[in-house]
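# this is the structure alone, sequence omitted:
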């Protein structure tokens, strides 16, 4: 009882201004209780202040430690992402380097990126661009003009780059563009091709201004271009050590030299397969809308093979004949005209083809052969299409020996001008 009463007793200032305790240090903590010179006990307020300061320091240290832990966690997370990205890039780099090593020494030369900048004069003269990157005019040390295709950084896993180098390095044909070198340095990738002064076939067939004579080609020239492309595809399918399927035949990928000799280019979507293998496996569709064979995007129509290139070739030759894309997107969509169907009806009824610039009987014969061959090439069933070897024979043979095939079952899907340049990549 006395102990409880002593704890209730208050403290009072002593003569030194300190709080004294009458019966020991019952009003403060033990570490705050002091004995003065007179022998009396008192509570030291300085110790209380020291405790408050110590508490503040402890809280500050705890807060700093927490912030440091958060920063470490964030750093580790970012470091992990960077490491994963680096590992991915490193893996892609190793894939390409392994290909170059396994196929070496390649006949074509490997350049440094500094060489690419030098030969293109720091990319001053741009020839064109696409989803892959840009093409620039360049010059080698010996004065030879070249076209340098600079691929976009971090594009896929290097498959398109490998396809291009692997495919063209295996070829040697007058109707296949020559690869003269390449650059693979870190994320920098470039392909050096022979320079083609007349650019792509595309700019010569989609003519919207007849007054521009530099964009018009005579029918004989178009006919010879069609034969040249067919010979190039025949070589890819049968003339190489391994069969090469292009999968992106279209006017944009046909280049013309100073004499309008056509050369097939852009092998980014190509697939190399053994010559004895007729059907190839793919994970998804590849090619450009408007030129893709039915079996490429739907296996119900048949297996994917070299006949898929035949279909693309037929659609392209139709555009060469019509001077426009097979679907006329400038007219009302409720009455779109699919050019192959339109020309088929006229051909079947022996009507005038309604084509301009046919100067003589030879032009008429060339055009009719191109149309009949194209109709055979775009047959829905791949087995009904001729091989490219047969296509060349049909074009170079007599018109009388050609029979008009059945009308193709499929109607080309509607598309916009942007869709016609859209490339479907492997899923």
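Good, I have the coordinates. Note that the structure is a prediction, hence the values are computed from the model and not measured.

# use CA for all of it now, contacts and neighbours both
OK.

# contact partners for residue 207?
Taking C-alpha atoms under 8 Å, 6 or more residues apart in numbering, we find residue 207 in contact with 215, 216, 323, 324.

# any chance of these in JSON lines with distance to residue 155 and neighbour count as columns?
Shown next, in JSON lines, are these (distance: C-alpha to C-alpha, whole Å; neighbours: other C-alpha atoms under 10 Å):
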{"residue": "215", "distance to residue 155": "34", "neighbour count": "16"}
{"residue": "216", "distance to residue 155": "36", "neighbour count": "19"}
{"residue": "323", "distance to residue 155": "34", "neighbour count": "18"}
{"residue": "324", "distance to residue 155": "32", "neighbour count": "17"}
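
# tell me the one of those nearest residue 46?
residue 324 (96.1 Å; C-alpha to C-alpha).

# presented hereafter is structure B, for comparison with structure A:
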């Protein structure tokens, strides 16, 4: 084994020596290929930390600050800094502009006088708001005859026209013909839930796509240089090594021949080494864990899982063997929890990071939970979604490795009848309110912040984990479903989720199609439990004697009665609790179309209580306490 490693090292070193003769050192040799910045995700060129100005030209500030401290991004030199919320993929980020949102709340007309000020295209890069809404600003006196679905917002010297339908069949070009004398404006958008109010879909949060120019992409990715602008704002590629181009005639042929010989020698030597390794393994009956993936196994889950991992391509999460998992968990010494999926253990990585390791039961289904979890969460990056750091697929052994959450799940903090004697487990109203907003932000990200929409289907207190600062993170994606963003209705066979949190449409399609609004329902039920400090159903109680929990909450809210929360100390606490209650009752409306989107939920929670309308009373009794439905609990 030692001889094999030495041989591989010498061959790789030889090949790198040959290849390096054709490439210069350049700036890239001193710059990391990627970097992290707090909990915002993984960044690559053209992003760079402000401490490394030569490694890119879009600067991020605050990476050396605390893990949760705000991160600011400067999209162009001397431009305004904007808060960076998350990175979705290599060149797509989410930004938050609270200043724009505040101006919008105070003076719509002045704020919408010009398009949102993203930097203009340059010879280096272009910026695009992925989700945007088009408005038309028309001066008074113009004879405007807009399409039927367009609304009008009146200002002192001009009018704003905007489309009331999210998926209008009127194209931008066709709409432009109706407003030929008007100015076209574009702004970040959100879900259209209140089409008569312009504030309901112009957003202070946006998803921005950053695209390198063809010249800049060629300079950095193919020639190893840095994209620059000269004094006249013209593009040039800086510090490109021209050794290969300078080598001509015999020297160039010799270089190419040496590279081919080096590659050929390495292939032959590795082939011989592999044969020697296989012979040694067969003779000693020892197979490395990596070879277990290719052994024939009695489990039928492996072909599906291996095919899935192959389709996913490179994952950000690291892959571990089962032996590694045992070392990480100290032979599974500290158990954190147990469920139908398997067990969760506390562990520590080699860099001393604490982790939670979920070891899946070998008899659990056909590997669908494992596939769902890895597929849905491995490429997410959000402060309110738990991070998948690694996974194990070693023979029949499957495990998932997550960041460790010191405060455990929300469940143990909100039910007064569970541990009434422990006052230290009772959270104050402000913390409960912040947790509700954090979970809403996380769900909003899953529904519309990722490349593909992720539906969780099992939002409940048990699946909301809390870090050392009680920042909530959504976990357990075993029931999740990934669907294209354009598809509003998804195909689901049978109910999935936990009784008490399952939306009516998951039991019967007569209530409507299954969509991201099903997560909204589960979220609403969970917030109701946070407000009432009790489970919304008690499965041991007979249906005939059960008082449907949302009816109880609605009645007390309607009569302006106290909900009995010990955490309410003043009027501010009272307002936060009432706001959470009203929003949650909107979320559990029976008809999915009457429920708000998660973006609207965030807006309602962060907005003014006085503008919130009282929702209709929920008319269903809990459908999930029947014996049939209880079998679907996860």
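Good, I have the coordinates. All figures in this text were calculated on a predicted structure; none of them were measured in a lab.

# narrow the contacts of residue 207 of the first structure to those in helices?
The helices, defined by DSSP state H, take in nothing from the contacts of residue 207 of the first structure.

# of those residues, closest to residue 12 of the first structure?
residue 324 (107.6 Å).

# aligned against the second structure, show me the partner of residue 117 of the first structure.
Aligned by TM-score structural alignment, residue 117 of the first structure pairs with residue 326 of the second structure.

# what's the neighbour count on that match?
14 (other C-alpha atoms under 10 Å).

# that one belongs to a helix, doesn't it?
Yes - assignment of residue 326 of the second structure by DSSP: H, G, I helix; E, B strand; the rest coil places it within a helix.

# which residues in the stretch 451-600 of the second structure form strands?
Remark: strands assigned in the stretch 451-600 of the second structure by DSSP state E, counting those that start in this stretch are 453-455, 464-466, 472-474, 481-483.

# which of those is buried the deepest?
Mean neighbour count (mean count of other C-alpha atoms under 10 Å) peaks for strand 472-474 among the strands of the stretch 451-600 of the second structure, with a mean of 28.

# that one against the first structure, how far on average?
Strand 472-474 of the second structure, aligned to the first structure and superposed, deviates on average by 0.2 Å (mean C-alpha distance after the TM-score superposition for the first structure).

# in the first structure, what range does that strand match?
With TM-score structural alignment applied, strand 472-474 of the second structure matches the range 262-264 in the first structure.

# in the first structure, what stretch matches the helix or strand where residue 109 of the second structure lies?
Taking DSSP states H and E as the definition, residue 109 of the second structure sits inside helix 108-111. Under TM-score structural alignment, helix 108-111 of the second structure has no counterpart anywhere in the first structure.

# same thing with stretch 382-399 of the second structure?
Using TM-score structural alignment, stretch 382-399 of the second structure pairs with 173-190 in the first structure.

# which one of the strands of the stretch 451-600 of the second structure lies closest to residue 290 of the second structure?
Comparing the strands of the stretch 451-600 of the second structure under C-alpha to C-alpha, the one sitting nearest is strand 481-483, at 28.8 Å.

# which secondary structure elements does the closest one sit against?
Applying 3 or more C-alpha pairs under 8 Å, 6 or more residues apart in numbering; DSSP states H and E, one finds that strand 481-483 of the second structure contacts helix 368-377, strand 453-455.

# I'd like to know which elements the shortest one is packed against.
For strand 453-455 of the second structure, the contact count by 3+ C-alpha pairs under 8 Å, 6+ apart identifies helix 429-448, strand 481-483 as packing neighbours.

# tell me the most buried of the ones you listed?
Neighbour counts (mean count of other C-alpha under 10 Å) averaged over each of these peak at helix 429-448, with a mean of 22.

# show me how far it is from its chain's centre.
13 Å (C-alpha atoms, centre = their mean, to the nearest Å).

# so how far is residue 359 of the second structure from the residue nearest to the spatial centre of the second structure?
Centroid-nearest residue in the second structure: residue 380, 3.9 Å away (criterion: C-alpha atoms, centre = their mean). Applying C-alpha to C-alpha, to the nearest Å, the value for residue 380 of the second structure to residue 359 of the second structure is 21 Å.

# same deal with residue 218 of the second structure?
Applying C-alpha to C-alpha to residue 218 of the second structure and residue 359 of the second structure gives a distance of 45 Å.
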